[in-house]
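S.K.: predicted model and sequence below, questions to follow.
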Amino acid sequence: MMTEIYKLHGLTKEEYERILEKLGREPNHVELGILGAMWSEHCSYKSSKVFLKMFPTKSERVVQGPGENAGVVMLDEHVWIAFKVESHNHPSYIEPFNGAATGVGGIIRDVLSMGARPIALGNSLRFGPLNDPKTKHLVKGVVKGISHYGNSIGVPNVCGETFFEECYITNPLVNAFCLGVLPAGRIYTSRAKEPGQVLVLIGSSTGRDGIHGAVMASGEFSQDKESKRSHVQVGDPYFGKKLIEAIMEIIEKDLVVGLQDLGAAGLAGASSEVANKSRMGVELYLEKVPLREEGMEPYEILLSESQERMLLITDPEKVDEIQAVAKSHHLECALVGKLTDDGYFRAFFNGQVVAELPISLIVEEAPVYVRERKEPSYIAEIRNFHQEQLPEVDLKEALYTLLSSPNICAKEWIYSQYDYQVGTNTVLKPGGDAAVLRIKWPIRPQIKSDKLIAITMEGNSRMTYLNPYEGGKFVVAEACRNLACVGAVPVGITDCLNFGNPERPEIMWQLEQAIKGMADACQYFGVPVVSGNVSLYNETVEQKTARNIYPTPVVVAVGVVENRKFLDHKFKEDGHLIFLIGDLRRGSKIDGSEFLKRIHGKVLGDVPEVNLEKEKALHGLLLRLINEDLILSAHDVSTGGLMVCLLECLFGTSLGATINLYTGERLDFFLFSENPTRVVVSVKKEDAETFKDITEAEGIDWVLLGRTTDDGILRIELYDEPVMEEKLEPLEELWKNTLEKALSHTL
């Protein structure tokens, strides 16, 4: 008789009935656990799959697009790069340290499983307001977990972003990114070549941590997080480092035909995915799995998400040599299964069959939902906004308020805890528009690259909340603009789509619209999406009231600096001219801006629309100006607007600036608008005419803002009349120390 035990595995009644129909019998406890994990939102993408097809995924550089553990693109004829971003949101709320640490470990193994050596990490973080003690606890725990794992394993954390908003108070977002390098032509996938090849489990021993992790990550939250602590994996970066070196040695010795990370759904998930991609079946021998806890049952062995484990696909005659390599690195290693030709998943324990399911049922026949979509009622309400009705504010007071916003102030307290220079590949460190790395480490003695890699992470959930379609365009445009500011051409994007409960039509509408906006921008810019992750059910239910996060697509754009010419965002010397370039002929909108939120306490309006034609032209112009040595710095106008952009160009330089504006707009709107497609650049006086001619020829607007000075003072003038004069030292001190003070202050 059918019972409601299926609910314990995250399945609905309809899904359970579908399983009964396909099997012609009731599944046993182990089989139900496997299907519950693999049919979860986290593993099957059953609510988002229909929309992900909108993304462009191919280009001349793409070697491997979505569908594997990470995407791979060509850097040049010698080196390829693999990269991906993933979420570890729910675990990081339950256990901030371990949740964030294992997020880093998991994304490293995704890249490693492509045969790539991990060389760079990044993270995108979202938390509730900093005046909440719980938020402070989460921030400290998450940052400590990220730094502990990354620093210990020896992979630099080079880029990221952090935002604070009320909607994340009980649902923080922790998105982890990794990039690795591999020799051109030597890519591994999670596929066997023929039946009879075997599966070797290597790494750490298997424990009970992380069981039900995939199911837990695919449901809404309640405040009862204590009961879910056992679902959170516990990582060991020192084992992770040994695993990296062992895998690199195994690859160099050509001992495997494929690799698969053990992540969500553990051994059951990894082995069934290998079998499905190989169009084969699989047999597992669970008594051979190295265990660290006594008395573990087949259910636990199959679904444990213990960290630092990988599945190797190899020929039987190479197992002894693999085990010898594992032993030399002090890792557990065992032959735990083999590929078959019958398309079935079978797990044995001491000779007894404990699970027998069609591979297609586990992986391919998970339901795909086309859920109802409906525009949220709040959209009509927030669009009824007229910025001209807002009272004018004192510029100095507004500036000090914004610089003390946790969304604008320096994030040095966070990234200074990360070793972002380990490996000595980091050329441009965190704090600017994008990180830049060299490939000086030879994968093999004869393999190297003269090109540089640029990486940037972007997300603007407030804009996506106001208008998901335009917000999706907005995020992609800013990520590509960041690359252009440092002199890089984008070669690929990986994204993490963090949204609320997909069973709510309003959330599905947000998801569909955001993906469409992102896809349209990617298509126009010619940038493929090569990998990614979807994190749904970011919803907290308290006293029968649901709180969903803002729709939060996070974009990581990876670019190539072709000729090693790159820029940072800092002004260089006294007497240089400061220009604003981009799409400047439309009025300044403060919709969705930090100025509107912090000064006026409102999240209203529409998104300042991205003109994709102008945006693409601006990217091309920046690359040309950098290659021809006509600009000395470049920094895009983003959170906080033009005023904050100018200050970020000045902080840390001891320089000042005189800005003389000629505009009929309200000065507070002009200075604090977050209109897209605008970049501040600095130019030598003798290059100014050439710079202006080229900018105009490329169809891009420009305006001379002023010049740098040597006195450490910011002067703002309007039609040559003084408006504000402020020493930069107190402004920089406020900007630099706000986050640390907020986190150390006891309420």
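M.R.: It's in. Numbers count the residues shown, from 1 in each chain.

S.K.: every contact and neighbour count from this point should use C-alpha atoms.
M.R.: Noted.

S.K.: list the buried residues in stretch 542-560.
M.R.: Within stretch 542-560, the residues that count as buried by 16 or more other Cα atoms under 10 Å are 547-560.

S.K.: pasting the second one now:
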Amino acid sequence: MPEQPQLDTVATAQRTPDNPQPYSELGVADDEYERIRRILGRRPTAAELAIYSVMWSEHCSYKSSKVHLRQFGEKAPHSDALLVGMGENAGVVDVGEGRAVTFKIESHNHPSYVEPHQGAATGVGGIVRDILTMGARPVAVMDALRFGPLDAPDTRRVLPGVVSGISFYGNCLGLPNIGGELGFGAGYAANPLVNALCVGVMRHEDIQLAQAPGPGNKVVLFGATTGPDGIGGASVLASATFDDESHAKRPSVQVGDPFLEKLLIECSLELYRDGLVVGIQDLGAAGVSCATTELAAGGTGGMRIELDRVPLRDSTLTPEEILMSESQERMMAVVEPERLEEFTATCRRWNIQAAVIGEVTDVTPEEAERGGRLVMTWNGETVVDLPPRTASDEGPVYERPYARPPEQDALQADTPDRLARPEDDEELREQVLRVLAAPGVCDPGWVTGQYDSYVRGDTVLSAPHDGGMIRVGEDGDRGIALATDGNGRYTRLDPYAGTQAAFAEAYRNVAATGARPLAVTNCLNFGSPEDPGVMWQFAESTRGLADACRTMGTPVTGGNVSFYNQTGDSAINPSPVIGVLGVIDDVHARLTTAFPPRGDGARVLLLGTSGEELGGSVWAEVVHGHLGGLPPRVDLDAEAALARLLSAAADDRLLATAHDVSDGGLAVALAESAMRGGVGCSVRVEEPFADLFGESGARAVVVVLPEEEESFARLCREHGVPATEIGTIGGSALTVNYPDGGFSIDLDTLRRTHEGTLPAVLDAE
């Protein structure tokens, strides 16, 4: 038999201070390694080095982003609705009637490129456990996806795998997928973005926190056994730039079991209901390392763990491998000794394995001053003795240099004004169809059709409407609405304004359902933080979002930063994805994007002010392959007024349809509403090119109920929102008239064009 490696204990580390350690291979920089030695007063053991390497990784510590993320707290608007803010696993918002909602979005980008199905599946599983950890029942998921060009060979490998992973995990859990986004672009060819959102519902009194109070309380690991899959998974894969060796990292991708997670959800909720848990943490990125250090740091600061009591499915795992493993479907709880038997009995009833692996300890004032004390043993030998706060809360914080890229001015100066415009009616019509068929605009049904959107029976709205909506209680009609939005073209042109535009669109999409926007989560996807140009993009983006949230009164409740989304020197366009949550008192008042099928003669109104804003537009990209100029101007006051108007109109039952105007402009909004309702419309515009393709913000298309036209006009005046009648509902075509001509496209042609793009490529594959 091969000789077993000698156990690296604390005593061994003290005797052998100069033993070389592979810290750089674990992503630890030279100065970080020296800092670890100063904290410990010696070299770290192999197990301690494993803890610091994953906890100080970019993915877990936010070491390059913290200085900018602080704005979300410093500029946070006051909100009576915010019950739990940033710092916990997910934010919690009061939605009335004693109920609270928790929601969060996170990335699983790099694992989803290496192993698309499992990477995406475990991304869903991880965000669901974050919501579960807060004490809530997960009730719905969403996803925001970005891929390379649709016809690229790698996209045809990655996209189907990602979609199958999301649908497999979510469908097996019985969670409806109620919306999200699907985008394409050359920069995402080797760096897909897989951002998963989950929302959960609870009573106020059900909130759980990641803490380990009470010396003598037991630390229980329950759920799946620990194996070698995912060792250093998200923490390693998400903290380094991709290269040609990326596919060799497949063993670092976690493997998910949604059926076990379903049992874990029901078991955990029963444990919460019966008051058997005093602290809880899921095991996601960094596994046992993260759960123990964060629980200890959030409680007394002391904890003792026996690693040899961790249930394994591979008996050869070393202590450091156990600490770095990111095996899925695991939770860690702090349980009072007198309730331990009840806890384990509940786990047995749900066929969930549970093992006591340690206990909470008290700390001396001196130990508390140093950051607490976390001790771990292996067969009686001490392999970890460190202050947990130094790993969880006091990691390195970098003020990375940042500078506006020298090419930014030239990019903004290259406006779309120079691009050739359609010369006649037929060319204008043809370009409308080209924009409608664009991969980022076309019908996403090939993807969303694989998701179960109505399981659980509480779904009110789902894709392809502007936002998803679910009922939040069985004893009433209150609901919540969610939308995610991001536009990498806009943020490439101006990260500050582009991020505000993404926020504004998500805010507008929630309002277009009739809900009142309340709070924000975000997933900030960028290239390498070691590139000053990327860090400038990130700094401007976070500043833009913080300023917008302060203006609109919507606090950021939490989120995720994903750096190193690049291959070699080629980074993705900066891609902040913004999620907005809103509440509606009665889901029966919800608005849809579909024209009313029996609404012949009903008036179509365009709300807001239009301009010739084509920088970063779909038209410029699709027709000319152009990116340049400035993104549409963001008017937050106008966005707030429009949102208040739409919510009030929904409450008063004045509208039959509401659809925001965004990607592709008015042409796309009208075509989508016509196709979804199965009825055409006839509209008149004054400047056909700019009016159809311009992407000015703070706009929506609405259809007013005939008997409510006067009431709605009065409401528009009260809220200061311009409303222009542009046409009527009826017929079986989209007809556009203007001073010098016009064109018409029948609904069948619209549908074939809009619905045919994805199947033509992906079904053939």
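M.R.: Thanks, I have it. Computed from a prediction, not measured in an experiment: that's the story for all the values here.

S.K.: using the three-state scheme, assign the residue sitting nearest the centre point of structure 2.
M.R.: Centroid-nearest residue in structure 2: I105, 2.7 Å away (criterion: Cα atoms, centre = their mean). Secondary structure for I105 of structure 2, judged by DSSP: H, G, I helix; E, B strand; the rest coil, is strand.

S.K.: that one corresponds to which position in structure 1?
M.R.: Alignment note: I105 of structure 2 maps to V85 in structure 1; criterion TM-score structural alignment.

S.K.: and its match, how far is that from M457 of structure 1?
M.R.: 10 Å (Cα to Cα, to the nearest Å).

S.K.: surely A617 of structure 1 is in contact with D701?
M.R.: No. Under the criterion of Cα atoms under 8 Å, A617 of structure 1 is not in contact with D701, lying 10.7 Å apart.

S.K.: which residues are in contact with each of the two?
M.R.: Counting by Cα atoms under 8 Å, 6 or more residues apart in numbering, A617 of structure 1 and D701 have no shared contacts at all.

S.K.: show me what contacts the closest residue in space to the match of I105 of structure 2 that isn't next to it in sequence?
M.R.: The shortest distance from V85 of structure 1 to any non-neighbouring residue, by Cα to Cα, 6 or more residues apart in numbering, is to F177 (4.1 Å). Each residue near F177 of structure 1 by Cα under 8 Å, 6+ apart is listed here: 83-86, 104, 107, 121-123, 556.

S.K.: those: which two are farthest apart?
M.R.: V104 and V556 (15.3 Å; Cα to Cα).

S.K.: onto which residues of structure 1 does stretch 162-172 of structure 2 map?
M.R.: With TM-score structural alignment as the criterion, stretch 162-172 of structure 2 aligns to 142-152.

S.K.: what sits up against the matching stretch?
M.R.: So stretch 142-152 of structure 1 is in contact with 92, 96-102, 104-105, 121, 156-157, 174, 235-238, 241, 414, 417-419, going by Cα under 8 Å, 6+ apart.

S.K.: that one vs structure 2 - mean distance after superposition?
M.R.: Overlaying structure 2 shows stretch 142-152 of structure 1 at a mean distance of 0.3 Å from the equivalent residues (mean Cα distance after the TM-score superposition for structure 1).

S.K.: for stretch 395-405 of structure 1, buried residues please.
M.R.: Under the neighbour-count criterion of 16+ other Cα under 10 Å, stretch 395-405 of structure 1 has 399, 402-405 buried.

S.K.: nearest to A217 of structure 1 among the residues you listed?
M.R.: Distance to A217 of structure 1 across these (Cα to Cα) is lowest for S405, with 30.8 Å.

S.K.: what sits against that closest one?
M.R.: With contact taken as Cα under 8 Å, 6+ apart, S405 of structure 1 is in contact with 598, 738.

S.K.: gap between the equivalent of G680 of structure 2 over in structure 1 and T639 of structure 1?
M.R.: Taking TM-score structural alignment, G680 of structure 2 has G656 as its aligned residue in structure 1. Relative to T639 of structure 1, G656 of structure 1 is positioned 21 Å away (Cα to Cα).

S.K.: neighbour-wise, which of those two wins?
M.R.: Neighbour count, other Cα atoms under 10 Å: between G656 of structure 1 and T639, G656 has more, with 27 against 21.

S.K.: contact partners for that one?
M.R.: G656 of structure 1 neighbours (Cα under 8 Å, 6+ apart): 650, 708-714, 728.

S.K.: out of the residues you listed, which are inside strands?
M.R.: Applying DSSP state E to the contacts of G656 of structure 1, the entries found in strands are 708-709, 713-714.

S.K.: done for today, thanks.
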